[in-house]
Structures are given as structure tokens and as C-alpha cells.
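[1] The sequence and its predicted three-dimensional model are supplied below.
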Amino acid sequence: MSTEPITSPELQKNRLLRLTIDHYRTETCSEKDIYKWGYAVHWSPSSMRGAAKALNASLGDRWVIRDHDMWAEFWFRDMAALAAAASDPEFQKLQEAEGPYASKIHIEASLGWVEQYVADGKVVNVTPDGKPDFLSFEEMSAPPL
């Protein structure tokens, strides 16, 4: 018997999924070059990682400071939408262009959901008394279909 939560595709459409891909640059690519080439929205140059490490040390070294150079996020409602984007010819061209910049050896990824409170300039997923109005934890944490 499966212990994984089960939910319907209709309920899962209410969940905003986020796939984060963390990239390291190739050994021959400078931080400046990957920044000039890059398409990511989020950057993490060594100067920022150093500042985070110093802050962490002052707080007792409880954090693991991630050392990747950049990351990209993909937001979608279901795995079919992600699969469609990944198979899009333009997206595949973009991945081919990464060659001299982004390392293919060590790529990290995480998949989760976003609890969205504003969409199209309007407050969403909040009850009239100001409480979050999301699916249950069991429904939200069910593996994507």
C-alpha cells in the first residue's frame, strides 16, 4: 500500500510548482563572462558567497553556503507544462549555447511549490479574515502528476 498522498489533477492545478536549477560555470569561464552571457535571473558571484560565509561565521556557522554561480527558476502548474517547455526547440537551443559557460558536470535542482499571494495585481489565496487559503499539506505535497 502506498503511503504517498494522492490528489487529483484538478486540485494540483491550484498549486504553483517551482523547479530551480543551480549552475556552476566551466573552469575556463570567468564570473564576468558567465554574467555577460547568462540568462539567469539570480547570480551568486564569489564576492557575495564570501559575504554570506562571513555572516554565517558571525552567526555560529550553522548554514551551508551554496557555492553555485547562478540559478534559473521555472514556474509551472503541472509536469506536462514543464515537459513541453523542456522540449521546445528554442529552449533546447539555449541549452546548447551554455557549452562554454555552464558546467555540465555538477548541476543541482530542487522541486517544490510556491504559496502565491498576489497574481495579476490582486490578492489571492487569502480568506476574508486574512488567513492563507491553500490546499491541505497532504494535497500540496503530493508528487506532481
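    Yes, it's here. None of these values were measured; they are calculated from a predicted model.
[2] only C-alpha atoms for contact and neighbour calcs from this point on.
    Noted.
[3] any idea where the strands of the chain begin and end?
    16-23, 42-43, 70-76, 108-114, 118-119, 122-123 (DSSP state E).
[4] Pasting the second one now:
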Amino acid sequence: VWDIKKKIGYYAPAMTDKFSGRHSIENMLISGLNDSVGLYVKPTAFQQRIIKQWLALLDLSDIKNTFFNALSTGKQRLVMTARAMVKQPPLLILDEPTAGMDDDSAALLVALVNKFAEETDTAIIFVSHRKEKGLKPKQTFYLTPHETGSTGSIK
């Protein structure tokens, strides 16, 4: 199971509730490298360099020691999405990551996903019940409901 978990990055908004402790933004991102809730081992210099780059990319370097639970919903979702990306998994699954976000926060998250898609070889599954403005998918799978179930098509 752990070998499989290393190869998958996953985020759904319900996961945010699992991080109710006093974790800094920096520690949240570091914990994504090990798929842990919290830090139990001191991060290596290499891991710290990776996270420093992510903090700069997210424009969060100046507030890296801010507690995660003090952030707005939009910033929390951005951090959690980045947390799923930091280990650069072969597969990234984002399940409704923009649900409940304001338009500006959603646009920032979509821009991050687009950048990650362009710059990595990661396959991304982005699940959404709405068309995400600005998202640049290579393929879209549409589900069409019917009386007896649903059918799907790729466009």
C-alpha cells in the first residue's frame, strides 16, 4: 500500500479537517513529501530546498510560519493542493478542489494546476461538477445522467 501511496498525490476538501492541529504552512508542505499528518522526522536539507521553492512559487515565503488553520479557505485549499504536488507523483487526483472557493482563489488554484501540468509528466485527474474557468485539460470526461445510470464520453 505504501509503495502505491508514494506514487499518488491526492486532495479533496474534506482532507483539510484532518489538519486541525497547529501546523505551519511550511510544515504542511513538508508533510506532503511523506504523506504524513504532521512532521515526525526532521526534514532533510534537500526537502527544505524543495519546500522553499514551493513557498516562493505560491508567494507564501513571508508567511511560511503562519498556522495553517489561520488561513482563509482559499489559501488552505491552495496549500493542500500544493501539498499533494510537492512529491511530484506520477498521478495527481484533485477531487473538487475549488468547491466553495471564491472566484479569485479558484483562479489561483487552477493556474497552479495548469503550471504543474505543463512542467511535469504527472497525469492529473481533476474532478469537478462545473466547468473550471481557465483550466486547460488535455481531455475531458463528461458523465451524462440517464434514468438507469450514467454514460461517459471523452472530448
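    Arrived safely, thanks for sending. None of these values were measured; they are calculated from a predicted model.
[5] TM between them?
    With the length set by TM-score structural alignment, normalised by the length of structure 1, the two chains reach a TM-score of 0.22; 56 aligned residues with a Cα RMSD of 5.3 Å.
[6] Deepest in the core, which of the strands of structure 1 is it.
    Among the strands of structure 1, strand 16-23 has the highest mean neighbour count (mean count of other Cα atoms under 10 Å), at a mean of 19.
[7] relative to strand 70-76, how tilted is that strand?
    Relative orientation of strand 16-23 of structure 1 and strand 70-76, computed by axes from the mean of the first three to the mean of the last three Cα atoms, to 10 degrees: 160 degrees.
[8] Show me what strand 16-23 of structure 1 is packed up against.
    strand 70-76, strand 108-114 (3 or more Cα pairs under 8 Å, 6 or more residues apart in numbering; DSSP states H and E).
[9] could you dump these to CSV with distance to residue 32 of structure 1?
    Shown next, in CSV, are these (distance: least, Cα to Cα, whole Å):
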stretch, distance to residue 32 of structure 1
strand 70-76, 12
strand 108-114, 21
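[10] Tell me which of the ones you listed approaches residue 95 of structure 1 most closely.
    strand 70-76 (12.2 Å; Cα to Cα).
[11] quick one: the closest one to strand 108-114, angle?
    40 degrees.
[12] Packing partners of strand 70-76 of structure 1?
    Checking 3+ Cα pairs under 8 Å, 6+ apart, strand 70-76 of structure 1 ends up next to strand 16-23, strand 42-43.
[13] Is it possible to get these out as TSV so that each row also shows distance to residue 137 of structure 1?
    Below are those laid out as TSV (distance: least, Cα to Cα, whole Å):
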stretch	distance to residue 137 of structure 1
strand 16-23	14
strand 42-43	28
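[14] Looking at those strands, which is nearest to residue 123 of structure 1?
    strand 16-23 (15.1 Å).
[15] buried set for the longest helix seen in structure 1?
    Counting residues, the longest helix found in structure 1 (DSSP state H) is helix 46-58. Across helix 46-58 of structure 1, burial judged by 16 or more other Cα atoms under 10 Å covers 49, 52-53.
[16] between the helices and strands packed on strand 16-23 of structure 1, which gets nearest to residue 89 of structure 1?
    Nearest of those (Cα to Cα): strand 70-76, 16.5 Å.
[17] Where do the helices of structure 2 begin and end?
    Secondary structure of structure 2 (DSSP H): helices at 2-6, 25-34, 45-57, 73-85, 103-119.
[18] could I get those as a markdown table with mean neighbour count and distance to residue 145 of structure 2?
    Formatted as a markdown table, the helices of structure 2 follow (neighbours: other Cα atoms under 10 Å; distance: least, Cα to Cα, whole Å):
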| stretch | mean neighbour count | distance to residue 145 of structure 2 |
| --- | --- | --- |
| helix 2-6 | 10 | 32 |
| helix 25-34 | 24 | 36 |
| helix 45-57 | 15 | 39 |
| helix 73-85 | 23 | 29 |
| helix 103-119 | 16 | 26 |
